[in-house]
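Asks: I'll drop the sequence and a predicted model, then ask my questions.
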Amino acid sequence: MNTHFLTAFLASILAALVTSIGIFVIRRFEVWGRKNTTYFSCFAAGVLISVSFLHIIPKSFQMNEQAPLYLLGGYLALHFFNRFITAYVCDKNPETAIGIIPMLGIGFHSFIDGVVYSITFSVSIFTGTLAAIGMVLHEFPEGIVTYVMLIRGGFSQKSSMVLAFVAAALTTPLGTLLSFPMISQIDKSFLGALLSLSAGALVYVGATHLLPQAEREHKKFSLVAMLGGILVAVGIIVSKT
């Protein structure tokens, strides 16, 4: 079996497991989960932003000279998708938006996470591992958010748990399974373009999605958590160079 595929798939399984833990924690230990979610978000954001700028973006620029355009495209694609979900769809269907629309948005995002695993691990095990560190960590608050939004939308605890698991957890390994066979067949230049798209998406998740949410919480040590994520990412990159 292809080592890169196996590693990517195991990373996506780990991501699904962490998401599932988030769902379980918020259901069984709601106070603790809500109290510490911000720290997970900040740490994950620090890792994702650092890994993107220090390793993934330079790597993609080496592989494809048009990579800056794809980097912008990856960022804007997630931005416009989230704007569509939160502004257009939610405004048109306010009752549905409470639970179903966020679930669909997170499900799509988690599927893209699985595709990102395929892309980054196709480049190298090291590149994939760096991306996976931050991505796996941000799955924990994602599971919590999905479950809470479904509860607020009027779903029962059991239904919310099942739907959150399917949308936020299972979609990640599914994205890896469906995308890796195609990605493993493409040339270096196209892979560089996909890697740059992925970097744009990772920067969006870290800088535009996770950090603003964390800032609204005003947690005392949120900045420390983010700096911890940056230091971890920098330490891993420096040790491998």
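Replies: Okay, I see it.

Asks: Please make it C-alpha for all contacts and neighbour counts, starting now.
Replies: Noted.

Asks: Please report the residue range of the longest helix in this structure.
Replies: The longest helix of the chain (DSSP state H) is helix 125-152.

Asks: That one: what's the following helix or strand?
Replies: helix 157-164 (DSSP states H and E).

Asks: can you state the direction angle for the longest helix of the chain and helix 157-164?
Replies: 150 degrees (axes from the mean of the first three to the mean of the last three Cα atoms, to 10 degrees).

Asks: Neighbours of Arg216, how many?
Replies: Neighbours of Arg216 under the rule other Cα atoms under 10 Å: 9.

Asks: Check it against this one:
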Amino acid sequence: MTLLAILLGTLVAGIGSVWVAAWLSFGVLSRYTQHMLSLAAGALMATAFLHLLPEAFESEAGAHELFMSLLVGLVFFFLLDKAELWHHGHEHGHGPSQEDHSHAHAHAHAHGHSHSASSKDGSNRGQWTVLAGDSVHCFGDGILIASAFMADMHLGVIASLAVLAHEIPHHMGDLVVLRQDNSSRQAAILKVSMAGAITALGGAVGYVLVDALREWLPFFLVVASSSFVYVALADLIPQLQKRLTARETAAQILWLGAGIGMVALVSALAGHQH
């Protein structure tokens, strides 16, 4: 019965949050596509700095080991990104040079076409980094939910709802990143949903090995946070660094703040429930 409750709670939290995020991103906020980049950057950074890292450092794990894990995570996702770009360039070895691509990429952004074909060489940038970080994060969430259910059924329900709530703004950021490669909305939702389903795997593994895995949970949180920080700073923020009018800059900052504010709010509410 406990295992069934864990699986149900993790699926609702992991996949339900993706569907709510998709409804918001592609429904209510679909008219603000350009601003969603700012929202995504704010949400990803806030998830890392206001939720994952504080939770990791509140554990008994040593600060030195956690910072080392953060550094290794950032380097790992940088190399993952490089490998993806190298693989893409290898497949299109007779394409335009990097300098031509950089010029075309900048030219496209100057005209507000962030999804144009001219930036196709960098289209997968950040996508696999987000999905890898998402999977690690969701696995950790599954262990958290399993731990809560094994302590008390009511606490497990609250933990599942808390995870669902704090994942919504984060998954909104994920969907924006995945849409950068011109993939369909359905493909983006499916990819993030598959990563969200890892929450159930974490719950099942946590049910069996919760005591052993609890010690590793802070490191799961740090590695996941490193992926979100990397994508925000290496992929999203550079796309926002272009010449804009004062009004456009103010809107950009407002949406960036909205992304941070959403995560801060749900993290605060989740903290009150613990």
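Replies: Received, thanks. Quantities reported herein were computed from a predicted structural model and do not represent experimental measurements.

Asks: Give me the TM-score for this pair.
Replies: The TM-score (TM-score structural alignment, normalised by the length of the first structure) is 0.70; 223 aligned residues with a Cα RMSD of 3.6 Å.

Asks: tell me the contacts of Leu163 of the first structure?
Replies: Met103 (Cα atoms under 8 Å, 6 or more residues apart in numbering).

Asks: residue in the second structure matching it?
Replies: When the second structure is aligned by TM-score structural alignment, the residue opposite Leu163 of the first structure is Ala187.

Asks: hang on, the earlier thing: buried by neighbour count: which residues of the longest helix of the first structure qualify?
Replies: 127-151 (16 or more other Cα atoms under 10 Å).

Asks: Also stretch 72-81 of the second structure?
Replies: Those would be Gly73, Leu74, Phe76, Phe77, Phe78, Leu80, Asp81, for stretch 72-81 of the second structure by 16+ other Cα under 10 Å.

Asks: Next, format those residues as CSV and append distance to Lys191 of the second structure and secondary structure.
Replies: Formatted as CSV, these follow (distance: Cα to Cα, whole Å; DSSP: H, G, I helix; E, B strand; the rest coil):
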residue, distance to Lys191 of the second structure, secondary structure
Gly73, 22, helix
Leu74, 22, helix
Phe76, 21, helix
Phe77, 18, helix
Phe78, 21, helix
Leu80, 18, helix
Asp81, 17, helix
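
Asks: Next one: the match of Leu163 of the first structure relative to Gly122 of the second structure, how far apart?
Replies: 18 Å (Cα to Cα, to the nearest Å).

Asks: just Leu79 of the second structure next, same as before
Replies: 15 Å.

Asks: now do Ile145 of the second structure
Replies: From Ile145 of the second structure to Gly122 of the second structure the distance is 36 Å (Cα to Cα).

Asks: those helices in the stretch 1-150 of the second structure, which residues are they?
Replies: 2-23, 33-46, 53-57, 63-91, 98-110, 127-151 (DSSP state H, counting those that start in this stretch).

Asks: Pipe these into TSV and attach distance to Ser225 of the second structure per row.
Replies: Output for the helices of the stretch 1-150 of the second structure, formatted as TSV (distance: least, Cα to Cα, whole Å):
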stretch	distance to Ser225 of the second structure
helix 2-23	17
helix 33-46	8
helix 53-57	7
helix 63-91	8
helix 98-110	28
helix 127-151	7
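
Asks: What residues does the spatially most central residue of the first structure make contact with?
Replies: Among the residues of the first structure, the one closest to the centroid is Met135, at 4.6 Å (Cα atoms, centre = their mean). Contacts for Met135 of the first structure (Cα under 8 Å, 6+ apart) come out as Ala15, Ala44, Leu48, Asp113.

Asks: how about a cut-off of 7 Å?
Replies: By Cα atoms under 7 Å, 6 or more residues apart in numbering, Met135 of the first structure lies in contact with Ala44, Leu48.

Asks: The second structure: which residue goes with that one?
Replies: Match for Met135 of the first structure (TM-score structural alignment): Glu167.

Asks: Could you tell me how far its match is located from Ala21 of the second structure?
Replies: 8 Å.

Asks: ok, Met262 of the second structure touching Pro169?
Replies: Yes. In this structure, Met262 of the second structure is within contact of Pro169 by Cα atoms under 7 Å, at 6.5 Å.

Asks: mind checking which of the helices of the stretch 1-150 of the second structure is nearest Ser183 of the second structure?
Replies: Nearest of the helices of the stretch 1-150 of the second structure to Ser183 of the second structure, taken as Cα to Cα: helix 127-151 at 11.0 Å.

Asks: contacting residues around that closest one?
Replies: 2, 6, 10, 14, 77, 80-81, 155-156, 159-160, 174, 177-178, 192, 195-196, 198-203, 206-207, 210, 217, 220-221, 224, 227-228, 231.

Asks: Make a PyMOL selection of whichever of those turn out to be buried.
Replies: Buried residues among the contacts of helix 127-151 of the second structure (16+ other Cα under 10 Å), as a PyMOL selection:
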select buried, resi 6+10+14+77+80+81+155+156+159+160+174+177+178+192+195+196+198+199+200+201+202+203+206+207+210+217+220+221+224+227+228+231
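
Asks: just to revisit the earlier point, now for the helices of the stretch 1-150 of the second structure, which one comes closest to His272 of the second structure?
Replies: Across these, closest to His272 of the second structure is helix 53-57 (Cα to Cα), at 13.7 Å.
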